[in-house]
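In: This is a predicted model, with the sequence first.
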Amino acid sequence: MVRMVSQRLERGQKDMLNDSAYLVCVVEDVLYAFFNQSGIMWFNTTLNVWRRLLDRDGKQLPFIFHADAKAEYEDGKLVILYMLREKEIYHTVAKSVRCMLVSLHRSGDMICGTVDWSGTMGTVPDSVNFLHCLAVSD
């Protein structure tokens, strides 16, 4: 579906056709994806284009180079989880699990994001990877 939608990019964004999304989720009926080169984007169904998730001042959110999982969190927030390798001299010994919690706000036909919290949640052995990410509700 993401590849199909990517074919409908507006003029001037043709370079994004070479960018690929590998994490997709829906928050309050809006499709969000993490693109390798562009970061977090949302799909504007009115114009049939992908848009970067910007803050209220029009600046890009803090860029993370990769994401391992993402899902809808309570109250329509987006949670992004990623792991960074921690090296000890010449080899990797562990990964730190990091989280970015983003509040989403509609502003006209745009969606803006605000990073509510970002930080390290814990450390896991290097062999651990994310398989799935599910939002759990009451």
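Out: Structure received.

In: drop to CA atoms for contacts and neighbour counts, all remaining ones
Out: Noted.

In: so how many other residues sit close to S96?
Out: 18 (other Cα atoms under 10 Å).

In: another structure for you, compare them:
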Amino acid sequence: MENVLYVYYARFGLMWYDTELRVWRVVNGLSDVKKVRSIGMAEYYGKVALLWKEHGGCGKEIWCRMIAMGKCEEGVKGTAESAQLLGSVPDGYRMDNCLSVSD
């Protein structure tokens, strides 16, 4: 969805800003999405990409979950794809920023 601000809070999950009511609201339909800390978000081909790290064997694993957004009666509904392991990094790795690049 265009012109919608999204934010992720570990306590609430993915949220969107309702400009009419001037309040942040939870994206519906994502109750099965695991709530994690230190998440990165980017737009990728019209979907929201959530990236996070988990401790793996001898380092950290980087995971991604794509979420398609759509309007619904309650506001915004998300449809999540299965989480995908992107790769592993050493324990010293820190995810500071997540940027999206488009052509």
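Out: Great, that's in hand. All of these numbers come straight from a predicted model, not from anything done at the bench.

In: The counterpart of V49 of structure 1 in structure 2 and G75 of structure 2: what is the separation?
Out: Applying TM-score structural alignment, one finds that V49 of structure 1 aligns to V23 in structure 2. Distance of V23 of structure 2 to G75 of structure 2, computed by Cα to Cα, to the nearest Å: 12 Å.

In: Among the two, which residue is more densely surrounded?
Out: The residue with more neighbours, out of V23 of structure 2 and G75, is G75; 13 against 10, by other Cα under 10 Å.

In: aligned partner of the more buried one in structure 1?
Out: So G75 of structure 2 corresponds to M110, using TM-score structural alignment.

In: Can you give me every residue that contacts that match?
Out: By Cα atoms under 8 Å, 6 or more residues apart in numbering, M110 of structure 1 lies in contact with nothing.

In: next one: the one 10 residues further on
Out: By Cα under 8 Å, 6+ apart, the contact list for T120 of structure 1 reads S96, V97, R98, C99.

In: Okay, and it sits in which element?
Out: Take DSSP states H and E as the rule and T120 of structure 1 turns out to sit in strand 110-125.

In: so how much does that strand differ from structure 2 once superposed?
Out: Following the fit onto structure 2, the mean deviation recorded for strand 110-125 of structure 1 is 1.1 Å by mean Cα distance after the TM-score superposition for structure 1.

In: Figure out how far that strand is from the centre of its chain.
Out: A distance of 10 Å separates the centroid of the chain from that of strand 110-125 of structure 1, by Cα atoms, centre = their mean, to the nearest Å.
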